[in-house]
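>>> Fold the stuff below for me.
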Amino acid sequence: MLTVSLLVCALIALARADGDLIMMTQYHTITHNSLEFGGRCFHYVSVQMTWAEAEKNCQAMKAHLASVNNAEDNENIQKVIRAASLNATRTWIGGTDCQMNDLWLWSDGSHFLFSAWKPGQPDNWERGKWNDVKCSAQRPSLCALTL
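Presented below is the predicted three-dimensional model:
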């Protein structure tokens, strides 16, 4: 099973390698921008895109923008983004309310049960906390493929 996981992550990385190197000690580094943990392969895409373009790009790799299911996911995903982006942490993940204001959904269809908004928001950015911005804003993104 581990061999298959590594192969899948490697294929995602090859589909969208752009030269950034992730230096992580807690996780097995697969290739430049991809690594696997928690049964999912994550791939950081440094190209700036709108949320919809980023989701479409992830889908081209048979993935979706990353969903965050619990506090441990949130912490690990933050570490991946910080390492891959060299601390430029403003990155698209799969949460969206573009369809209806304040109705939050994950692009992969998972239930939106966990959030890490700054208290009283989703409006102000704070490191390690989530911010809602216009879907037309351009950001790098984090794709996730369930293995």
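
>>> make it CA atoms for all contacts and neighbour counts henceforth
OK.

>>> now for the lengthiest strand in the chain, which elements pack on it?
When the chain is parsed with DSSP state E, its longest strand is strand 40-49. Here strand 40-49 touches helix 2-15, strand 34-37, helix 71-85, strand 139-146, going by 3 or more Cα pairs under 8 Å, 6 or more residues apart in numbering; DSSP states H and E.

>>> next up, for comparison:
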Amino acid sequence: MDCESGADTSTRKRKLCRLVVLSFALLCILQATLNISLRLAFYSSDTTTTPDCEAIIKNLTKQQDMRMNELARYIQQGWIYFNHSLYYVSSTKNTWNDSREDCLQRGADLVIINSREEQNFIREFKKRTWIGLTDAEKEQTWKWVDGTTPTISFWDTDEPNSYEGTDEDCGEIFFYTRENSWNDQPCDSKNVWICEKKM
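Here you go, the predicted model:
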């Protein structure tokens, strides 16, 4: 059972809020810089731009605006931006399959961890969470929800192990205080989950 003090929860919420605000501010700065750079590049090099060139510039600006609006909408819904992906951390617990279904309904999937930076980012949530890793199709052949095999892994010592013969086909972050934090767990256990949507 996870017991958390009110102070820890409040501190975590403040840190998460700061991260969201900082991410949004950086994205706004990036958009403004891109808009200015594109306009300067196209207008300063040739003051007699053709209608086709002007259409391309307007289209690029419109696409950037749409992406920024989409990103802002996700952030307002509680998603967190990190390294070209959006992440959603559930506030309830569920089985691995039901957790994945929730992610799919949100237009995402359970998180796929492809780098040490992403692993450490996920650990910062300091929660036992489902990740998009399973060997349900073939025992000891771990695959991500997109069908790929892990190119990097962060299994804890002696994991995965199907503890005492238990059918543990789903991956989770369990030992989040250390980098090698992955554990195999029965899929019908209930955990918090993290969805990932590539941007």
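
>>> export the helices and strands packed on strand 40-49 of structure 1 to a markdown table and tack on mean neighbour count?
Conversion of those to a markdown table gives the following (neighbours: other Cα atoms under 10 Å):
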| stretch | mean neighbour count |
| --- | --- |
| helix 2-15 | 17 |
| strand 34-37 | 24 |
| helix 71-85 | 18 |
| strand 139-146 | 24 |
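
>>> Break down structure 2 into its helices, ranges please.
6-45, 51-76, 96-105, 116-123 (DSSP state H).

>>> Count residues in the vicinity of the closest residue to Leu6 of structure 1 other than its chain neighbours, would you?
In space, and not counting its chain neighbours, Leu6 of structure 1 is closest to Ile30: 6.7 Å by Cα to Cα, 6 or more residues apart in numbering. When counting by other Cα atoms under 10 Å, one arrives at 21 neighbours for Ile30 of structure 1.

>>> if we can go back for a sec, so which of the helices of structure 2 is the most packed in?
Greatest average neighbour count among the helices of structure 2 goes to helix 96-105 (a mean of 19), per mean count of other Cα atoms under 10 Å.

>>> what does it contact?
Applying Cα atoms under 8 Å, 6 or more residues apart in numbering, the contact partners of helix 96-105 of structure 2 are 109-110, 130, 132, 170, 187-196.

>>> Mean per-residue distance, that helix versus structure 1.
Superposed on structure 1, helix 96-105 of structure 2 shows a mean distance to its aligned partners of 0.5 Å (mean Cα distance after the TM-score superposition for structure 1).

>>> TSV for the helices and strands packed on strand 40-49 of structure 1, including distance to Ser110 of structure 1?
Output for those, formatted as TSV (distance: least, Cα to Cα, whole Å):
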stretch	distance to Ser110 of structure 1
helix 2-15	21
strand 34-37	18
helix 71-85	14
strand 139-146	12
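
>>> which outside residues touch stretch 52-67 of structure 2?
Here stretch 52-67 of structure 2 makes contact (Cα under 8 Å, 6+ apart) with 31, 35, 38-39, 42.

>>> Specify which member of these is nearest to Arg12 of structure 2.
Using Cα to Cα, Gln31 comes nearest to Arg12 of structure 2 of these, at 28.6 Å.

>>> list the contacts for that closest one?
64-65, 68.

>>> do the same with Ala13 of structure 1
Contact analysis of Ala13 of structure 1 by Cα under 8 Å, 6+ apart lists 31-34, 43.

>>> switch to 10 Å and redo it
By Cα atoms under 10 Å, 6 or more residues apart in numbering, Ala13 of structure 1 lies in contact with 7, 30-35, 41-45, 61.

>>> Farthest-apart pair in those residues, please.
Pairwise over the contacts of Ala13 of structure 1, using Cα to Cα, the maximum falls at Leu7 and Val45, 18.7 Å.

>>> ok, back up a step: mind putting the contacts of Gln31 of structure 2 into CSV with distance to Gly6 of structure 2?
Output for those, formatted as CSV (distance: Cα to Cα, whole Å):
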residue, distance to Gly6 of structure 2
Gln64, 40
Asp65, 39
Met68, 34
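
>>> and which of the residues you listed is nearest Glu159 of structure 2?
Nearest to Glu159 of structure 2, judged by Cα to Cα, of those is Met68 at 40.5 Å.

>>> Make sure the closest one is actually in contact with Ser23.
No. Met68 of structure 2 is beyond contact range of Ser23, at 11.7 Å (criterion: Cα atoms under 10 Å).

>>> Over which residues of structure 2 does the longest strand of structure 1 lie when aligned?
Taking TM-score structural alignment as the measure, structure 2 aligns residues 85-94 with strand 40-49 of structure 1.
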